[in-house]
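[1] Structure, please.
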Amino acid sequence: MSGNRRTIPRVIHPSAVLRRLARAGAVLAVLAGALAGATATGGVAQAASPGPCDIYASGGTPCVAAHSTTRALYSTYSGPLYQVTRASDKALRDIGALGAGGYADAAAQDAFCAGTTCLISVIYDQSGRGNHLTQAPGGGAAPGPDDLAVANLAPVTLNGHKAYGVYVAPGTGYRNNRTSGVATGDQPEGMYAILDGTHYNGGCCFDYGNAETSNNDTGNGHMEAIYFGNIKVWGYGSGPGPWVMADLENGLFSGVNPGYNANDPTVSHRFLTAMVKGAPNQWAIRAGDARSGSLSTFYSGPRPNASGYNPMHKEGAIILGIGGDNSKGARGTFYEGVMTSGYPSDTTENAVQANVVAAGYAEQPGTTATGALRGAGSGKCLDVPNSSATPGVQSQIHSCSGAANQTWTRTADGRLTVNLSGTTLCLDAYGAGTADGTKVVTWPCNGGANQQWRFNADGSVVGVQSGRCLDVSGAGTADGTPVQLWTCSGASNQRWTLG
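    The predicted structure follows:
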């Protein structure tokens, strides 16, 4: 954060009235309303229905932290959702909802960030407790400060309304070590997160939840966070992964024992609801498709039988995208999530799931496409020489053939991928270089910013990390002319069409 950083406002939210409702009857009423909303076609008046935090409050387990870059999580919330910092001049802009209880104003971000890159510098807490997430500092596992997420790498729609998630590449992380109301010790709590179930890896650790306040590993049971990924060093579930598990520190747990839980399945939903909750000698994992259907319970029972987890020793910090000691080798995408005071009932969580389904998460139209990437100046196609799957081969242009080594997929998160002999590789700025002349190669996909590309209306394809254009060397037109990064000029050797 630079000298442009300002004091983060405290947002006041009138949730006290909801807590006075009769809890059992209120939960049933909210569940009925949420289920009815799940069948609707979607509209702009989201404020007419309760949000996830209204539902939790009705169940007697109010939100103590509520984070989302896609929508308001209370029906009456009208404050900022997140803040972006513009790379060109370090200016700041709060991005709010379109109205109370509404969807994010993505158009405001697009206008503010036009022609440059923006980073998500603050994810505001909507609960009124000031538990905002900002750039994570260094910790015992890795120095800092961590990277901030590029603001436009996870585009989605909610009932047709454009929004952006938080794209976490390895090295990216958010944290708040001085929170209010978050569970400590063995106090009960719940949490959920809506994630991209196709964006993960085996690095440690893509978490959202309760962590240490010191940025260090302080022992077993000092964390309680949702984990998503396919690491198998500690606990794991059935199939190849990824799995929803709990990071309880010094272990990712899928059940009562460290190690394998056959009832914790591999999940692959494009939009995933992941839940973890814990109380004295009781905890659970639940998950489901965020676009349809109900939740499944993957574990519910006593605390792990290893030492240090009963009772728990939670410290009350909040993390996103990293482990408690700032382990930051993971990747994933976060859209919304909350933490509660108290152990939510299954009935309350089922109502939250119905609300999420009714929100209508979907991929943004036009963000994914597959075909040849044809150069405007040469009329030739971006090509992987000899269809080689060897990492580090420099890309070139070649007469278009329609072959697999010229078939590129633009993914929703900004990658350009090619599949060669069953191996998916990403278009990559070699060595994370940013200088003119940096080779553009194919490399195993790793979520790095040097593998993310922004398509512009003028036909240029710009590397997110470098800000430089995908360029045919020397404006050449011959087969085999290499492709590189170069300062954007608007010339025809830097213009491309995909399809």
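
[2] contacts, neighbours, all on C-alpha from now
    Fine.

[3] residue nearest the centroid of this structure?
    The centroid of the chain falls nearest to Thr333 when counting by CA atoms, centre = their mean (1.8 Å).

[4] Just give me how far the one helix or strand Trp283 maps to sits from the chain centre.
    Using DSSP states H and E, Trp283 sits in strand 282-289. Strand 282-289 has its C-alpha centroid displaced from the chain centroid by 19 Å (CA atoms, centre = their mean, to the nearest Å).

[5] which helices and strands does that strand pack with?
    Packing partners of strand 282-289 (3 or more CA pairs under 8 Å, 6 or more residues apart in numbering; DSSP states H and E): strand 243-247, strand 271-279, strand 296-301.

[6] looking at those, which is buried most?
    strand 243-247 (a mean of 29; mean count of other CA atoms under 10 Å).

[7] helices or strands next to that one in the packing?
    strand 224-229, strand 236-237, strand 252-253, strand 271-279, strand 282-289.

[8] here's the other one to compare against:
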Amino acid sequence: MWPAVVIAAGAVTGTATASPAAAEGPCDIYAAGGTPCVAAHATTRALYGTYSGSLYQVRRASDNTTRDIGVLSAGGVANAAAQDSFCAGTSCLITVIYDQSGRGNHLTQAPPGGFSGPAPGGYDNLANAASAPTTVGGQRAYGVFVAPGTGYRNNNATGTATGDQPEGMYAIFDGTHYNGGCCFDYGNAERNSRDNGNGTMEAIYFGNIKVWGYGAGNGPWIMADLENGLFSGVNQRYNANDPSISHRYLTAIIKGGPNRWAIRGGNAQSGGVSTFYDGVRPNVAGYNPMRKEGAIILGTGGDNSIGSAGTFYEGVMTSGYPSDATENAVQANIVAAGYGTGGGNTGTGPVRAVGAGKCLSGAAQNTQLQIAGCSGQPNQTWTRTSDGRLTATFGGATLCLDASGQGTSAGTKVVTWPCNGQGNQQWTVNSNGTITGVQSGLCLDVTGASTAEGAPVELWTCNGGSNQQWAVG
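    The predicted model follows:
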């Protein structure tokens, strides 16, 4: 087990007043609607207009020193430059995600439960602090990149719903980062990290697992993890009204009360949220009434199942069942916050194949690149340089994404090669989701539109296919 995390007294409090640009946050809107936040987590921005405390804590590998990362101004965006400076020349892990509600419901390294994690003592892994770069209102920030085995938890949360009490929750996820493992959740779970039976959880799930339930299409879906079941509606398995949804920035909402619950979702960058289900509890024994226990999880199942993948930017849990009108106002606030990819012309993070839900993976020099399950490892961590290169540092070397042999024809292999400044190592990340070679004008392409583990990557004529869509950062 890692050394105990020390959360300094006052670390997450602040007295600054809000700037005009941050007059209110999501939790101010929930409070005005009569359903105040009892937990508010974000590594990207303040969720109250007056919040000026710390958002999260990082620990650097070089000396195990920790630092709290706060906001640029009250109610504002994370001070990512503080993380960049502190972690320069080494790597950092996110050790604490602070609760902004004032209740102390902070998220820390998840302990073992029904399943043990891969870290010492059976704890789950912590997220690499630089693996999910983003922008908020044009300012650089970082999300929480959850590779399988990563998880955060608070089994002693206060003020959260228990039993059949009403509650609401939302989260902003990367809708292109998911898998079919159990279970990428955020929300209410068991206090002993074990499966305590039907109805002992109520959490947002995002992914494309079909073992318990699923919706229309091939996924991913927003579903409710209610323990021993992922529900897309009233039926135990299939519910046609829950659509596949994969916006780059995704708003996911679950809320539940006595014999009523709902699923809502939408694009966190534009528009409103839609209702995919609103009705009675599932038609399966054990879910009415609910037996919620009130712990909080991020990135795992309630029993510490650790097979999932996803990226989290912000989320809250409320006391009481929020109205649709309140949630619509929260969605407007999220859109106005201005989530965006990258961080200007540079940035570091994964390059995800949208069509396959996997990450671009480097290998040894002059070996053709492949797509593989996203792991957050160095060979999947790419840096965009100001001169248009994509570099990865692994195996003791920094290598560039390279069109093999300076090829400019469809079918040219894409490899890693020592950086040399030539045109076949320059790439344009386009607003339509494609990545094109500067020298060839061709698109980075997963061969044959494959979604399989280990599928090779090449240059190909741009054709608008999903196998030529990439999410960078």
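
[9] Looking at the helices and strands packed on strand 282-289 of the first structure, which is nearest to Ser121 of the first structure?
    strand 271-279 (23.7 Å; CA to CA).

[10] so the longest helix along the first structure matches what in the second structure?
    For the first structure, the longest helix by residue count, based on DSSP state H, is helix 23-38. Counting by TM-score structural alignment, helix 23-38 of the first structure pairs with no residue of the second structure.

[11] related to what we said a few turns ago, buried ones in the strand holding Trp283 of the first structure, by neighbour count?
    282-289 (16 or more other CA atoms under 10 Å).

[12] Quick one: classify the residue lying farthest from the centre of the second structure as helix, strand or coil.
    Largest separation from the mean C-alpha position in the second structure: Gly405, at 36.8 Å (CA atoms, centre = their mean). Secondary structure, DSSP: H, G, I helix; E, B strand; the rest coil: Gly405 of the second structure is helix.

[13] contacting residues for it?
    Applying CA atoms under 8 Å, 6 or more residues apart in numbering to Gly405 of the second structure gives no contacts.

[14] I'd like the next helix or strand past the longest helix along the second structure.
    The single longest helix within the second structure, with elements called by DSSP H, is helix 324-337. As assigned by DSSP H and E, the chain's next helix or strand after helix 324-337 of the second structure is strand 339-340.

[15] In the first structure, what range does that next one match?
    So strand 339-340 of the second structure is aligned with residues 361-362, judged by TM-score structural alignment.

[16] That stretch: average distance to aligned residues in the second structure?
    Compared with the second structure after fitting, stretch 361-362 of the first structure has a mean deviation of 0.9 Å; criterion: mean CA distance after the TM-score superposition for the first structure.

[17] Distance from the chain centre to that stretch, please.
    Worked out by CA atoms, centre = their mean, stretch 361-362 of the first structure lies 14 Å from the chain centre.

[18] How about residues contacting it?
    Contacts for stretch 361-362 of the first structure (CA under 8 Å, 6+ apart): 156-159, 271, 290-291.

[19] just the strands in the stretch 1-150 of the first structure please.
    Counting by DSSP state E, counting those that start in this stretch, the segments of the stretch 1-150 of the first structure that form strands are 63-68, 80-86, 92-96, 118-123, 133-135.

[20] Now the alignment partner in the second structure of the residue nearest to the centre of the first structure: closest residue in space that isn't a chain neighbour?
    With TM-score structural alignment as the criterion, the equivalent of Thr333 of the first structure in the second structure is Thr311. Distances taken as CA to CA, 6 or more residues apart in numbering place Phe145 nearest to Thr311 of the second structure, at 4.6 Å, with adjacent residues excluded.

[21] From Ala330 of the first structure, how far out is the corresponding residue of the first structure for that neighbour?
    If you follow Phe145 of the second structure across to the first structure using TM-score structural alignment, you land on Tyr167. Applying CA to CA, to the nearest Å, the value for Tyr167 of the first structure to Ala330 of the first structure is 11 Å.

[22] who touches both of these two?
    By CA under 8 Å, 6+ apart, no residue touches both Tyr167 of the first structure and Ala330.

[23] which residues are in contact with the helix or strand that contains the match of Phe145 of the second structure?
    Assigned by DSSP H and E, Tyr167 of the first structure falls within strand 166-168. The contact list for strand 166-168 of the first structure (CA under 8 Å, 6+ apart) reads 69, 120, 149-151, 153-154, 321, 330-335, 413, 447.

[24] And the helices in the stretch 51-200 of the first structure?
    Ranges of helices in the stretch 51-200 of the first structure, per DSSP state H, counting those that start in this stretch, are 52-58, 106-113.

[25] I'd like these as CSV, with distance to Ala193 of the first structure and mean neighbour count appended.
    Formatted as CSV, those follow (distance: least, CA to CA, whole Å; neighbours: other CA atoms under 10 Å):
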stretch, distance to Ala193 of the first structure, mean neighbour count
helix 52-58, 11, 27
helix 106-113, 20, 17
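
[26] Tell me which of these sits nearest to Asp428 of the first structure.
    Across the helices of the stretch 51-200 of the first structure, closest to Asp428 of the first structure is helix 106-113 (CA to CA), at 23.5 Å.

[27] In the second structure, what range does the closest one match?
    Here helix 106-113 of the first structure aligns to the second structure at residues 80-87, judged by TM-score structural alignment.

[28] re earlier: ok, and the residue nearest to the centre of the first structure, which helix or strand is that part of?
    Thr333 of the first structure belongs to strand 332-341, assigned by DSSP H and E.

[29] could you check the angle helix 346-359 makes with that strand?
    With axes from the mean of the first three to the mean of the last three CA atoms, to 10 degrees defining the directions, strand 332-341 of the first structure sits at 140 degrees from helix 346-359.

[30] What is strand 332-341 of the first structure packed up against?
    Short answer (3+ CA pairs under 8 Å, 6+ apart): strand 332-341 of the first structure packs on strand 63-68, strand 166-168, strand 189-196.

[31] If we go by neighbour counts, what in it is buried?
    Neighbour counts over strand 332-341 of the first structure (16+ other CA under 10 Å) mark 332-341 as buried.

[32] so how far is that strand from its chain's centroid?
    That offset, for strand 332-341 of the first structure, works out to 9 Å (CA atoms, centre = their mean).

[33] And for stretch 57-74 of the first structure?
    17 Å.

[34] Can you check which part of the second structure the strand holding Trp283 of the first structure sits on?
    With TM-score structural alignment applied, strand 282-289 of the first structure matches the range 260-267 in the second structure.
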